[in-house]
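**Q** Dropping a prediction and its sequence here:
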Amino acid sequence: MKLFGLSRIKKIGLAFIILNFNLVFLLMGQSAINHPLGEITDDGSETISYKGSRNYKFTERSDLRVYQNGKYVGLQSKIVSAFIIPSWTDKGLVYEGDFFVDQDTNRNKTQVALGIHDAIPSSFIINDDGNLTMLVDNGYPSFRSFPAYSSHKLKKGDVWEAKATRAVDPLSKGIVTKMPIYVQYTYTGDDLYNGEPVYLISAQWATRYNMGGTTIYVDWGGDKELSYAQGSHKATIIVSKATGAALVIRDNVDETFAYADGNKYQFKGTISLFTEYPPAIDRSKLIAALKRMELLDDDGAEKLLQRPVVKEVVKSSTISDKDDDWEPVNTSEWVSGGNPDKKDSKTKTEKLKKQIEEHQATEAAHKATPISVDNTEAGIRLTIQNLQFKADSAELLPGEEKRLDQIAEILKLADGAQFLIEGHTASTGYEAGELKLSKERADSIAAALAKRGIGSERFICKGSGGKKPIAPNDTAEGKALNRRVEITILD
């Protein structure tokens, strides 16, 4: 099986990530995605492989002692988490996820505080030969093609090697450095984990970045101040026999990064990683609540009983963006200004008329579709059309309490689930501003729902600006439909 690796000395233009030193073993066997499930052959050997098709939650917990030039400077505690959703598109099987980092460095083991998260998007595909190609690359996953399973039949004690790629940013500088690693795996035995039959695999590798020798690897697109890195990793991996997913990875780390200013930073400790599948949601309870609120008819209830198999591919609009909010025009300067220029007056009159039409369309959409319900691969999605915010603001106006109360009542029925809140704007010419505003509005909705008794740690918030329209942006009605907040009960 061919594995993905970083080409020597030629990778430039690497993506920005908000990442300190970590080991994000996200793909947990996905490099072997095209093989059948693990199976036992007649001679007692086994084929260990991965088949990924379900949503899953990824969590990495690290506790690393940090030393600067040999002096202890604190304990680095970090949680990296993501909810990964695979879906079939015209590009094949695409994995999409939003990553979140909570980090603290202190001199004791104070718990890292969790709250409403900022989403860092990632999207990637895995080809038939095992190569990984990033579609949206913000530095995640930081480990690619790890762990990899041998395509050969294995017996206990058998050893195989595979190449992977690792991304690091030890000092949280916002500059990711990528390096190839060569991992040696050993199939050590079988066991039970939470009552499930599992394989036990050990893995080890050495960190050698720009260390000389016959082969020198340098990432010229990475941190130019990173002189070299060296160290060791020894990991234990627990792999599900049924699915090939790596359920737990525990890595023992001892690693040093040296910088051009002469400082050396050593990281020692453990990193534990878990793969968890979301709990089964009692859809009958949700359907009953949705019908009670008259948000769902019998046909809609039937569609919610099962998740769709294929996700519809949503293509980004090619129409340019600008400010999405309706704002009144100050007409006093051209109504009471004596003798205004007629052309200027006509232009302002047309602008005012257009804004009034958009405002009326917004009001109509608000009344016609208070909350709509869809069945998606990620879970049940509630779409709130035209929530009333102050212009250019994430502050909710009075009058939205009823809809928020309804949504909170629904979400409380999804025991243990996480909720993705995604803000959207019309696309009218100012992409950066739209993304910022849509994210702030998603945060605002999460905060409002948290006040209604839902734990803030259950919310994942992201803003998509005007990049995911559901209607054309060249009409007032279309823009009104595109201004929305979507809440998905991740399933």
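**A** In hand now; what should we look at?
**Q** can we go C-alpha only for contacts and neighbour counts from here?
**A** Will do.
**Q** In stretch 266-286, which residues are buried?
**A** By 16 or more other CA atoms under 10 Å, the buried positions in stretch 266-286 come out as 266-275, 278, 281, 283, 286.
**Q** Which members of those occur in strands, if any?
**A** Gln266, Phe267, Lys268, Gly269, Thr270, Ile271, Ser272, Leu273, Phe274, Thr275 (DSSP state E).
**Q** so which of the residues you listed would you say is closest to Asp128?
**A** Asp128 lies nearest to Thr275 out of those, by CA to CA, at 23.4 Å.
**Q** Now do the same contact list for the closest one.
**A** Tyr56, Lys57, Phe58, Thr59, Ala245, Ala246, Leu247, Val248 (CA atoms under 8 Å, 6 or more residues apart in numbering).
**Q** Format the buried residues of stretch 266-286 as TSV; extra columns: distance to Glu440.
**A** Formatted as TSV, those follow (distance: CA to CA, whole Å):
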residue	distance to Glu440
Gln266	37
Phe267	35
Lys268	37
Gly269	36
Thr270	35
Ile271	32
Ser272	32
Leu273	30
Phe274	30
Thr275	29
Pro278	27
Ile281	28
Arg283	30
Leu286	27
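**Q** Can you name the two of the residues you listed that sit furthest apart?
**A** Spatial extent of the buried residues of stretch 266-286 (CA to CA) is set by the pair Gln266 and Leu286 at 50.1 Å.
**Q** next structured bit after the lengthiest helix in the chain?
**A** Using DSSP state H to define each element, the chain has its longest helix at helix 342-368. Next helix or strand after helix 342-368 toward the C-terminus (DSSP states H and E): strand 372-375.
**Q** Other residues contacting that next one?
**A** The contact list for strand 372-375 (CA under 8 Å, 6+ apart) reads Leu295, Leu296, Lys303, Leu304, Arg307, Pro308, Ile380, Arg381, Leu382, Thr383, Ile384.
**Q** Pasting the second one now:
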Amino acid sequence: MKKILALCLLCILLLANQALHGESFRVSYLPGDKFRITEKADLRRYEDGRFIGLAYREVRGVLDVLAGNEEGGASKVTGDFYVFEETKHKSINVARRIDQVVKVNFLIKENGQYVVAENRGYPSLRSFPVFPAGEIEQGEKWQDFGERVVEPFRDGRFTRVRFYCDYQYYGTDIIGGSEYIVLKAQYAMRYKPGQDPYGDERIRGISGKHLVTIYFDPNLQRPHFMRDQMDEIYQLADGGTIAYKGFILTWFDNIVTMDRSHLVEEVREQLKESGVEDISVEEKKEGVALTLNRIHFVADQAVVLPQEKERLKRVAQALKKIESRSFLVVGHTARAGSVESQLTLSVERAKAIVDYLVSQGIEAKRFLYEGRGASESVAANDSEENMARNRRVEIIILED
């Protein structure tokens, strides 16, 4: 009986000690880490108070933590943000068109603060969450500054808005069998012209609020998931208004590093055994690229000629063996016609290749696609032979 009482007393003391000391938070990204930030916005758009329609948008950042930290433990982060085409319908199992690829470099400090030297719009939410020094007990509240970058016209004109956020350590929750620390945060959006000297001059003022639930991974020491219920109104210089209401969901995921040299050899061997010709396989910054050289379409159209389908079928068989990776399909054209027509045709041809590969049994949601027109020619456009070399499609196995 005495032993049972002693054990009970010990448990009470341990729980009391844990409650007394609370949690000490820090944000940790180690050199060599590779991670992904995926932001999905599900919003309703209003203009001058009238409902205009739905707006779904996804942005995906594929980021590397560089070797060597700055003074004070800040992690150096570099990578690309893929900005997908905004749609009016929420789609799940579809290929996504890339509107823009944005290269970024920034620092993340141990307390969660971001340092972004060159503002290119991404990441759009910075210094969030931020933690105070010392331990935080459950239920405790604190405040700190953060920054949100907005782009109400969806045309690449960004405005930085600094905000003051209220945080609370709410407790813990289980998601997918793992325990996460739950934080509640809320902040108001307030902006006047001139607060961002490089901001969009069409914006005269911003007001609104954000209510955010943050799931923080205590093992990795970084955010895992955030759910943001938002309501923003933009007062415009012409007297009108734009408003967005809805949710923004953000995931932070680790990326398993790809053995690129092994994958190159493996894919080359598979294509060789299948008798596929005129495809080069090589490492690129984004991953491993399969380049379909001299691919044949109907002239000035995005219609694949019948003789190409056997080659594409065998490429699809090789891609099916690659698990848990996305495929970026990039269309290229020769320099013929206007720059605009080249870009349009290259996008359409990339999409045509995606559609055929999907018809061979690869999930559409694994594909991203874009066109680069004739901006990345591999030969001078001075002969039919060289122009044929420039008409190509890349399928990049992304390290994402």
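**A** Thanks, I have it. Computed from a prediction, not measured in an experiment: that's the story for all the values here.
**Q** Next, the TM-score between them, please.
**A** For this chain pair, the superposition-based TM-score is 0.72 by TM-score structural alignment, normalised by the length of the second structure; 362 aligned residues with a CA RMSD of 4.3 Å.
**Q** Show me what Glu255 of the first structure aligns to in the second structure.
**A** Aligned counterpart of Glu255 of the first structure in the second structure: Glu232 (TM-score structural alignment).
**Q** Next, count neighbours for its match.
**A** Glu232 of the second structure: 19 surrounding residues under other CA atoms under 10 Å.
**Q** before we move on, what about the one 10 residues further on?
**A** Other residues within reach of Ile242 of the second structure, judged by other CA under 10 Å, total 21.
**Q** Name the nearest residue to it, sequence neighbours excluded.
**A** Among residues not flanking Ile242 of the second structure along the chain, Glu47 sits closest, at 4.6 Å (CA to CA, 6 or more residues apart in numbering).
**Q** Would you confirm that the one you found contacts Gly240?
**A** Yes: assessed by CA atoms under 8 Å, Glu47 of the second structure is found in contact with Gly240 at 7.4 Å.
**Q** Once you drop chain neighbours, what's closest to the most centrally placed residue in the first structure?
**A** When the first structure is reduced to its mean C-alpha position, the nearest residue by CA atoms, centre = their mean turns out to be Asp98, at 0.8 Å. Counting by CA to CA, 6+ apart, Asp98 of the first structure lies nearest to Pro121, which is 4.5 Å off, once chain neighbours are set aside.
**Q** contacting residues for the residue mapped onto the one you found from the second structure?
**A** Under the alignment (TM-score structural alignment), Pro121 of the first structure pairs with Val101 in the second structure. Shown in contact with Val101 of the second structure (CA under 8 Å, 6+ apart): Asp80, Phe81, Tyr82, Val83.
**Q** repeat that with 10 Å
**A** Val59, Arg60, Gly61, Asp80, Phe81, Tyr82, Val83, Phe84, Glu370 (CA atoms under 10 Å, 6 or more residues apart in numbering).
**Q** separation between it and Val150 of the second structure?
**A** 17 Å (CA to CA, to the nearest Å).
**Q** Hmm, Glu58 of the second structure is touching Glu86, no?
**A** Yes: the criterion here is CA atoms under 10 Å, and Glu58 of the second structure meets it with Glu86 at 7.5 Å.
**Q** Next, show the common contact partners of these two.
**A** Here Glu58 of the second structure and Glu86 share the contacting residues Ala41, Arg96, Ile98, scored by CA under 10 Å, 6+ apart.
**Q** Chain neighbours aside, what residue packs nearest to the second one?
**A** Spatially, and ignoring its direct neighbours in sequence, Arg96 of the second structure is nearest to Leu368 (4.8 Å; CA to CA, 6+ apart).
**Q** Look at that neighbour and say how many residues are nearby.
**A** Residues near Leu368 of the second structure, counting by other CA under 10 Å: 24.
**Q** how close does Phe225 of the second structure sit to Val104 of the second structure?
**A** Applying CA to CA, the value for Phe225 of the second structure to Val104 of the second structure is 21 Å.
**Q** go on, Lys88 of the second structure?
**A** Distance from Lys88 of the second structure to Val104 of the second structure, by CA to CA: 28 Å.
**Q** With neighbour numbers in mind, choose between these two.
**A** Comparing Lys88 of the second structure with Val104 by neighbour count (other CA under 10 Å), the higher total belongs to Val104, at 21 against 13.
**Q** shouldn't that one be in contact with Gly79?
**A** Yes: assessed by CA under 10 Å, Val104 of the second structure is found in contact with Gly79 at 5.6 Å.
**Q** Between the two, which contacts overlap?
**A** By CA under 10 Å, 6+ apart, the residues touching both Val104 of the second structure and Gly79 are Gly61, Val62, Leu63.
**Q** Take these and lay them out in a markdown table including secondary structure.
**A** A markdown table is the format used below for those (DSSP: H, G, I helix; E, B strand; the rest coil):
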| residue | secondary structure |
| --- | --- |
| Gly61 | strand |
| Val62 | strand |
| Leu63 | strand |
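**Q** Quick one: buried ones out of these?
**A** Neighbour-count burial (16+ other CA under 10 Å) is assigned, among those, to Gly61, Val62, Leu63.
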